[in-house]
Structures are given as structure tokens and as C-alpha cells.
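heads up, no residue letters with this:
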């Protein structure tokens, strides 16, 4: 089999119940109404919800007690981006608007809660059904090391599916650092993950894979401690904004390792990823991997991003983006009527 990278975007997680970016805030406010969810997670909803209410009121002129069902929310990228840029530039808004760090934490928390809520409320009732089916179908090939994963998603649907059968190597360390590399399937999550625990004091990082552990890092900031030095641990989440803070050494290693995997890949399968215009960092990553290959090294790309009732115009625009971006368009195969679920059920119709 060709050396293959499976590159997963939000559409893949959407297939198993996770919300898209534009659905995050409505999903969170709906989660706040769920009695069962509030019983399962003792995470002080009222404090976070109060911060979000204040944020939308102060920054986007929402009214008191607005109806989230009919509200027109900013995108998660917009909401977080205007905070991240102010923090990065060490600038502030008027003091009465509130603490930017608290707003940022509340936004991250709401994203995590929305993801968890939507996955649990998934109609099929089985968490990660398509991801699990994909791993089951690939389980004989994965130990050979020819198939690796890159994901833009924060959720741990794929992590759980992989972790039930294999060790997972998140690519935290440089590929030349043989002492720290796991003998597992590589899953490089270039935007961070909800199950990573990072200590800014001793710089230790830990990742836990467990079905009910998605929110363990972000549910109660300040309560999660480093196992080595007992300092307050942090999450690593890179928002989908133009500004991306890549200063964390582990995140930098992940991006470097992702570029290496893409550069060496003979086949890249994009699933659930539309190559949006705003993702300039990913486009830069892909272009470097394409142009810095060996002179005689070629690759093919397969794009799988169909879903029921997808508009024909949207399909054509997406196909044009992929064809326009890569240098050799003849090596890009855009499969118009294959969904992530289809790919998971029979991956070898694409991989062989």
C-alpha cells in the first residue's frame, strides 16, 4: 500500500455527531438546558453561561435574556479571534467590557461542552460509529505504519477509536527524538485537543484517552494539576483564526512532523475538509509539503467531503478550490458522491 496520510476535517466529526463551527454556540446554550447533561457534569454552567451572556451583550449588542434559538451568533473564529489578537498585542478594550482571558476561557469551555453535548445527543446513539468502523477496517494495515492521521478537530472521537486497539502517537516530540517516540499509530492534531494536559511550569504534557474524559482539562480551569510538579495545568487549543500562536514546543513539533508526513506521503486522503480560504496556515503547510518533496517524488490526493443534500454549487466551488491550489491538478481526485461514512465502511475502495 502507498504511504498514506488521512487528513480529517470538521466534516468527519460531524458525521459522528460533533457540531460544525457555526453550530457551536447554539449547541452550547441548548446543552445548558439539558437536565441530564447538567447532572453528569458538575462544571458550574451558570458562571460560564453568565460570561458568555455578557460577552455577546458587550461585544455584539445582544439583548438581555436573548433567545439563542433565533440569535445570529458570530462564528467561533470571529468570537475568539478578536480576543486573541488583543491578547497577543497586549491591548485592551474598555475596562467595563470585562476580562479578556475570562471570556476566552469561557468560549473554549463552551466549545468543549457543545462538542460533548452534540456527540452524546447523536441520533445513532453510538459515539464515534464511523470512526470506529474506519479503524476496524484498517486494523490490519495500521500496525505496518503506512497509514497515519492528521486532524484539525479538537474532539477525541478518533482518539477513542484508535486508542481502543492501538497506542496513539500524537507527535509531541521531534521525529529524531527516538527516546520519546511511541510505537503507535500517528495522530497529529494540529489545532490541539481537548484531552491534552500541558504544564507551563515544568513543560510536561500528558494525553488521556477515555470515553468520558473529553472535558477533564477544560471543565474546571485551575483544578487540574500537573502530575509532576503539581502546578496548574492548561489545555492546548489553537482557535481557527488567522492568528495562531505556535510558540508551544509540542505544538511546533506536531506541525513539523505533519509537514514531514505530508512531504513523504504518496497518497493524501482529505475527508470532511473543504480547504476553506481562511485556513492559510494549513494551505502553507500543504504547499510546503508539495513543493519541498524530492524531485522524483509524486503524490496523489483524494477528496471525500460529500453529505446528503449537499448543494451542487458548493460541491463545484470546493472542487475548484482543490484543483486551483495544487500544482498538478491531474493528481487530485475529487469524489463527488462519497461521504466520510462511505469511506469508513469501505476505505479500500480509495486506498487500493
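Now that the structure is in, tell me what you want to look at. Note that the coordinates shown come from a computational prediction; the quantities given were computed from them, not determined experimentally.

Please count neighbours and contacts with C-alpha atoms only from this point.
Will do.

ok, residue 46 - how many residues close by?
Residues lying near residue 46 (other CA atoms under 10 Å) number 10.

in the helix or strand encompassing it, what's buried?
In the assignment (DSSP states H and E), residue 46 maps to helix 45-60. Within helix 45-60, the residues scored as buried using 16 or more other CA atoms under 10 Å are 45, 48-49, 51-57.

Could you check how far the following helix or strand past it is from the centre of its chain?
Next in sequence after helix 45-60, counting helices and strands by DSSP H and E, comes helix 76-88. With CA atoms, centre = their mean, to the nearest Å as the basis, helix 76-88 stands 17 Å off its chain's centre.

From residue 144, how far off is residue 183?
Residue 183 is 11 Å from residue 144, where distance means CA to CA, to the nearest Å.

So in this structure, which strand runs the longest?
What stands out as the longest strand in the chain, according to DSSP state E, is strand 192-198.

State the next helix or strand along the chain beyond that strand.
Going down the chain from strand 192-198, the next helix or strand is strand 205-207, by DSSP H and E.

buried ones in that next one?
residue 205.

Repeat that for stretch 139-153.
Buried, per 16+ other CA under 10 Å, within stretch 139-153: 142, 147-153.

Tell me which of the residues you listed fall in helices.
Assigned to helices by DSSP state H, none of the buried residues of stretch 139-153 qualify.

just the angle between the helix holding residue 46 and helix 76-88, please?
80 degrees (axes from the mean of the first three to the mean of the last three CA atoms, to 10 degrees).

who does helix 45-60 touch, helix- and strand-wise?
For helix 45-60, the elements it packs on are helix 24-33, helix 100-120, judged by 3 or more CA pairs under 8 Å, 6 or more residues apart in numbering; DSSP states H and E.

here's the one I want to compare it with:
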């Protein structure tokens, strides 16, 4: 058969089918273990600069310097206090289709840095609720759905049967909730591969009940035009595609001095790219 043996999703799907039919999980375990080793090995030396900036963006919190300080030898740790949202009229939710822990580690890193005074003073950080991933909309923290599992727990094959791990049901439920209530959806660095075809039906099901959605955007490199065509085949209206790398997105957002007006995000981002 004409199967791409270098495609992780194809390998996972074949191994999972073997597991369902023959109850033999050896291949599935070998492949998932291999993926974990590769992801963890390549994540060790990754520069977290942009990931940490993204963590600050989705945490959406403003701070001010407090009056207290903690002295430890030659080091001084200033108190910082949250003063509310950075983007007052915006709430962020995240649907992650990666296996790695870069965003989770970045959230933890930023939390540690901004909470240095509280950590050394042995006080509970008031920033915990801003930088903690959550699985329920009503809980404090960042709504964070991870649809493919994670290297820290279990990697989920790209199949319709997500009951292989009961924990993953919460992630899919949260993703559905986020998509159903979103006003703007932005894809970052996602090529919409054909092996993720079930994502199309997740969106179809969720957006069918969405009465608030204004537009959908995608920001990803696309040298041959195939990625854009897959997106345009999936979304009929109010869709905007940006053939751009994520560096430009982060530079654009980091340069903002006021709240993002997502009703004009695509026009402003297009102008920004043209000026570079």
C-alpha cells in the first residue's frame, strides 16, 4: 500500500487499528514511546522566548510593582501585583494539537519569574489563577484543551475513538465549548493535515451552534499553496489566510500599545507584514 511511513499520524492510526482488531498494543506502545523520546529530546534546547511571550499573551494580566521587597544575599526580589486584564474585553482559550509541553513549561516559567517575591517569602502567588491551564470554562485559569494527548501522559492516535483515554474526553468537551462560544478563531502554525480530518467535523459540529463567531484566521507558512487550499475548502465565509511565520505574529502582537481589536485584526496584521 502507498502509506507514508514517515507520517506520525498514519503510523499511529495503523498501530491503533492493529490494537483494536488483534488486541496487540506492542506496535502502538513502540510508536508512542518513540514519539515521546523525539519530542522530549528536541524540546530540551528550544528557546522559550516566543513561547513565554505567548504564555504572557494568553494569561492576559497586567501588573504593577508593589511596595514589598525580599532580600536574599545580593539579590532583591520586588513584589508584583496583578491589576486585572491587559485586554479588558478579551478572553483567550487555547486548543493545542501538539504533543510537547512548551506552552505548559512557558506558563510555569513566567509564573515563577513574576512570583519570585512570593516564592521566596513563602506566600501564595496571586498570579497562579492567571497562568494555570484548566479543563473547565468556569474554573480560574486559561482554558487549555490538548486534543492529541501529551508526552507527560498519553499520546492519542488521530482516530474517532477518543475513549482510549478517559481524560481526553475533558479536552474535547472543552474544545467544543470554546469553539461554540468563540467570537474569533486564529490558527497559529497549523497546516491542517489530511490526517487530522476529524478536526473538520469537530469544527462543523461546534460552529453549527455558534451564534457569535465573526471571523476565522490562519497564520502559517505555505510555500506551495496547498495549506491555504485545505483551509479554504473547510471554511466558506469570513476566513482570512496569512502566509506568514509565527515570528511575525509575535512581533506584531508584542508591538501593540493598546488592546487588540479582533474585528480588524486581519487588516492590521496584513498591513504590518507589508511594511516589513
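Good, I have the coordinates. These numbers come from a predicted model, not from an experiment.

re the thing from before, out of the helices and strands packed on helix 45-60 of the first structure, flag the one nearest residue 258 of the first structure.
When these are compared by CA to CA, helix 100-120 sits nearest residue 258 of the first structure, at 24.2 Å.

Could you pull out the strands in the stretch 151-276 of the second structure for me?
184-188, 215-220, 239-243 (DSSP state E, counting those that start in this stretch).

Need the counterpart of residue 237 of the first structure in the second structure.
Using TM-score structural alignment, the partner of residue 237 of the first structure in the second structure is residue 155.

Number of residues surrounding that match?
Counted with other CA under 10 Å, residue 155 of the second structure comes out at 24.

which one is it nearest to, not counting chain neighbours?
Closest residue to residue 155 of the second structure apart from its sequence neighbours, by CA to CA, 6 or more residues apart in numbering: residue 149 at 4.6 Å.

Kindly report the same for residue 81 of the first structure.
residue 241 (5.6 Å).

That neighbour is in contact with residue 82, isn't it?
No - counting by CA atoms under 8 Å, residue 241 of the first structure stays clear of residue 82, with 9.2 Å between them.

what about those two, which has more around it?
residue 241 (20 against 15).

returning to that earlier point: quick one, what contacts the residue nearest to residue 81 of the first structure?
Contact partners of residue 241 of the first structure, counting by CA atoms under 8 Å, 6 or more residues apart in numbering, are 77-78, 80-81, 278-279.

Which member of these is positioned nearest residue 197 of the first structure?
Of these, the one sitting nearest to residue 197 of the first structure (CA to CA) turns out to be residue 80, at 20.8 Å.

Just give me the match in the second structure for that closest one.
By TM-score structural alignment, residue 80 of the first structure lines up with residue 12.

ok, that match - how many residues close by?
Here the count is done by other CA under 10 Å, and residue 12 of the second structure has 21 residues near it.

ok, for it, nearest residue in space, not its chain neighbours?
residue 157 (5.2 Å).

need the helices for the stretch 101-250 of the second structure, in chain order.
With helices called from DSSP state H, counting those that start in this stretch, the stretch 101-250 of the second structure shows them at 102-114, 116-120, 128-131, 166-181, 197-207, 226-234, 246-254.

Of those helices, which is nearest residue 57 of the second structure?
helix 246-254 (8.5 Å).

what inclination does the closest one have with respect to strand 239-243?
120 degrees.

Report the buried residues of helix 246-254 of the second structure.
249, 253.

Stretch 114-126 of the first structure now?
Those would be 114-122, for stretch 114-126 of the first structure by 16+ other CA under 10 Å.

if I pick the residue most central in space within the second structure, what's in contact with it?
Of all residues in the second structure, the one closest to the mean position by CA atoms, centre = their mean is residue 96, 3.9 Å from it. Residue 96 of the second structure makes contact with 144-148, according to CA under 8 Å, 6+ apart.

mind checking how far it is from residue 189 of the second structure?
Following CA to CA, the distance that separates residue 96 of the second structure from residue 189 of the second structure is 11 Å.

who wins for proximity to residue 304 of the first structure among the helices and strands packed on helix 45-60 of the first structure?
Going by CA to CA, the one of those nearest residue 304 of the first structure is helix 100-120, 21.7 Å.

Which strands and helices lie in contact with the next helix or strand after the closest one?
Remark: after helix 100-120 of the first structure, the chain's next helix or strand is helix 129-138, criterion DSSP H and E. Judged by 3+ CA pairs under 8 Å, 6+ apart, helix 129-138 of the first structure is in contact with helix 157-163, helix 340-345.

Make JSON lines out of these and add distance to residue 325 of the first structure.
Shown next, in JSON lines, are those (distance: least, CA to CA, whole Å):
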{"stretch": "helix 157-163", "distance to residue 325 of the first structure": "27"}
{"stretch": "helix 340-345", "distance to residue 325 of the first structure": "22"}
